[in-house]
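Peer 1: What would the 3D arrangement of this be:
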Amino acid sequence: MRLDPDELAAAGPFSKAERAAVYRAIETRRDVRGEFLPQRVPDAAIARLLEAAHHAPSVGLMQPWNFIVIRDLDRRRAIRDIVMRRNDEAAAMFEDERAAAYQRLKLEGIVEAPLNICVTCDRGRGGKVVLGRTHQRDTDLLSTACAVQNLFLAARAEGIGVGWVSIFEPDDLRPVLGLPDAVVPVAYLCVGYVAELFRRPELEARKWSKRLDLESLVFAEGWGSAWAFPEVG
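Peer 2: Coordinates of the predicted model:
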């Protein structure tokens, strides 16, 4: 296949200010649960978030995602009720003090947020054989997760908070959202403006967990051999 030269553009780093903005969005992104403001998110802002999500990388350019924008309060209440039932099941999986700590956590803002977005993956998109998916079937799900991350980062740049709700079985949402058989929900997102964000991830601030040391997670050439991090000066 011949490539049109006009398809290529010069590569190079962003400016210092542009790089700083990208890293700031990454480092200050937070999963929002209880800090939503009632202010409506304009359709133009939603469109920008979805455009950013749609520019995510996808294996074989399969673009398996769809986005369901949900404002209707009754529909959100129905989904909140599903999550609450599943949350009770999840709480029973923890023991003693951990169970009590789990019950104190707020893990969703489905009704408090003025907007929900369900990001789905069409597992049949692209047909039976998709470039890059021939040996790793779940690359469609992984590609959809990349779209979710893009949406998170774009939202941070817009001053919009996003909370990822995952306490449900995928089939739980099927009747509420009318999902076809081949389509699975990958992320259910609560979206809205926020006045404040946690300086650290909320679960770290609330002593549930903490960020792992990066140096312990990076190996050189193979598993278990530590990579030598450069001196920061």
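Peer 1: switch to C-alpha atoms for all contacts and neighbour counts from now on
Peer 2: Noted.
Peer 1: check which helix or strand covers the most centrally placed residue in the chain.
Peer 2: Centroid-nearest residue in the chain, with C-alpha atoms, centre = their mean: residue 148, separated by 3.8 Å. Using DSSP states H and E, residue 148 maps to helix 139-158.
Peer 1: What residues sit buried inside that helix?
Peer 2: Across helix 139-158, burial judged by 16 or more other C-alpha atoms under 10 Å covers 139-157.
Peer 1: What is that helix packed up against?
Peer 2: Under the contact criterion of 3 or more C-alpha pairs under 8 Å, 6 or more residues apart in numbering; DSSP states H and E, helix 139-158 touches helix 16-28, helix 43-54, strand 115-122, strand 160-165, strand 183-193.
Peer 1: who touches the helix or strand where residue 81 lies?
Peer 2: Taking DSSP H and E as the definition, residue 81 sits inside helix 73-91. If you take C-alpha atoms under 8 Å, 6 or more residues apart in numbering as the criterion, helix 73-91 is touched by 70, 99, 102, 103, 110, 111, 116, 167, 168, 172, 173, 176.
Peer 1: To compare against the first, here's the next sequence to fold:
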Amino acid sequence: MTPPVFDDAFRARFETLLRWRRDVRRFRTEPLAEGLLDRLLLLADLAPSVGNSQPWRFVTIDDPARRAAVIANFERANAEALGDYAGERAALYARLKLSGLREAPVHLAVFADLHPDQGAGLGRRTMPETIEHSATTAVHTLWLAARAHGVGLGWVSILDPATINADLDCPADWHLIAYLCLGYPVEEHEDAELARLGWQARSPLSARLFRR
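Peer 2: Reported below is the predicted structural model:
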């Protein structure tokens, strides 16, 4: 098979995709187009993984009772997190919309199977955490694929992961990597909401690049 050629036009479009990828919190409630979620998950499944282990485990949550348990989990954790701030930071934190759990039509939990049979342990002897890293690449791949299809994705990290496995009836040795909301966004911006609201602006690459 002849390999594809990624020309300047494609590279420019890809850069645009990266710049317009956002962590979405405000969703329209309408469902995704028929078959689109399955298409996005097939694309996410193309992500690289250590030893070709493909340790990610995708769990869709449709049951109202399970969704309610996750929302309650978030609300408890969010209230506790507010206590870590004081003054203007606390006031700003209280105004932030940090999840789209009630509006998003799709709830998706992404786990890493810490002991997958696939891959036979290749590449994990000295760095077993590459299992979790691999599952995270699947999340990022899904994020870009979703944005390319006009779908917003929000990563809900303010959760107590200890109860999620039980709430979703998942094996205890699956490690929660991400709880995601997906749906069509209410609005789209090139800049991140946290930057717009004054929580944290992006810093230049030079602050994170070291040469040896």
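Peer 1: care to give me the TM-score?
Peer 2: Laid over one another, the chains give 0.93 as their TM-score (TM-score structural alignment, normalised by the length of the second structure), with 212 aligned residues with a C-alpha RMSD of 1.7 Å.
Peer 1: hmm, back to that, which part of the second structure matches the helix holding residue 81 of the first structure?
Peer 2: Per TM-score structural alignment, the counterpart of helix 73-91 of the first structure in the second structure is residues 64-82.
Peer 1: Superpose on the first structure and give me the mean offset of the matching stretch.
Peer 2: For stretch 64-82 of the second structure, the mean distance to aligned residues of the first structure following superposition is 1.2 Å (mean C-alpha distance after the TM-score superposition for the first structure).
Peer 1: which residues does the aligned residue in the second structure for residue 64 of the first structure contact?
Peer 2: Residue pairing (TM-score structural alignment): residue 64 of the first structure is matched to residue 55 of the second structure. Neighbouring residues of residue 55 of the second structure by C-alpha under 8 Å, 6+ apart: 49, 112, 113, 114, 116, 118, 131, 132, 134, 135.
Peer 1: Can you report how many residues lie near the aligned partner of the fifth one in the first structure?
Peer 2: Spelled out, it's residue 116 of the second structure. By TM-score structural alignment, residue 116 of the second structure lines up with residue 125 in the first structure. Neighbours of residue 125 of the first structure under the rule other C-alpha atoms under 10 Å: 16.
Peer 1: Over to residue 113 of the first structure?
Peer 2: Residues lying near residue 113 of the first structure (other C-alpha under 10 Å) number 29.
Peer 1: which one in the second structure is aligned with it?
Peer 2: By TM-score structural alignment, residue 113 of the first structure lines up with residue 104.
Peer 1: Quick check: its match touching residue 29?
Peer 2: Yes - using C-alpha atoms under 8 Å, residue 104 of the second structure is in contact with residue 29, at 5.8 Å.
Peer 1: what residues are shared contacts of those two?
Peer 2: Overlap of the contact sets of residue 104 of the second structure and residue 29 (by C-alpha under 8 Å, 6+ apart) consists of residue 183.
Peer 1: Now do the alignment partner in the second structure of residue 16 of the first structure against residue 148 of the second structure, distance only.
Peer 2: Residue correspondence to the second structure (TM-score structural alignment): residue 16 of the first structure is matched to residue 8. Going from residue 8 of the second structure to residue 148 of the second structure by C-alpha to C-alpha, to the nearest Å gives 18 Å.
Peer 1: Can you tell me the SS state at residue 67 of the first structure?
Peer 2: Under DSSP: H, G, I helix; E, B strand; the rest coil, residue 67 of the first structure falls in the strand class.
Peer 1: contacting residues for it?
Peer 2: Residue 67 of the first structure makes contact with 50, 117, 118, 119, 120, according to C-alpha under 8 Å, 6+ apart.
Peer 1: Most neighbours of all these, which one?
Peer 2: Within the contacts of residue 67 of the first structure, most neighbours by other C-alpha under 10 Å means residue 120, with 23 neighbours.
Peer 1: doesn't residue 143 make contact with that one?
Peer 2: No - if you go by C-alpha under 8 Å, residue 120 of the first structure and residue 143 don't touch, sitting 10.9 Å apart.
Peer 1: Number of residues surrounding residue 70 of the first structure?
Peer 2: Residue 70 of the first structure has 17 neighbours, counted by other C-alpha under 10 Å.
Peer 1: Spatially nearest residue to it (excluding sequence neighbours)?
Peer 2: In space, and not counting its chain neighbours, residue 70 of the first structure is closest to residue 116: 5.0 Å by C-alpha to C-alpha, 6 or more residues apart in numbering.
Peer 1: One more: residue 27 of the second structure?
Peer 2: Among residues not flanking residue 27 of the second structure along the chain, residue 185 sits closest, at 4.5 Å (C-alpha to C-alpha, 6+ apart).
Peer 1: Lovely, talk soon.
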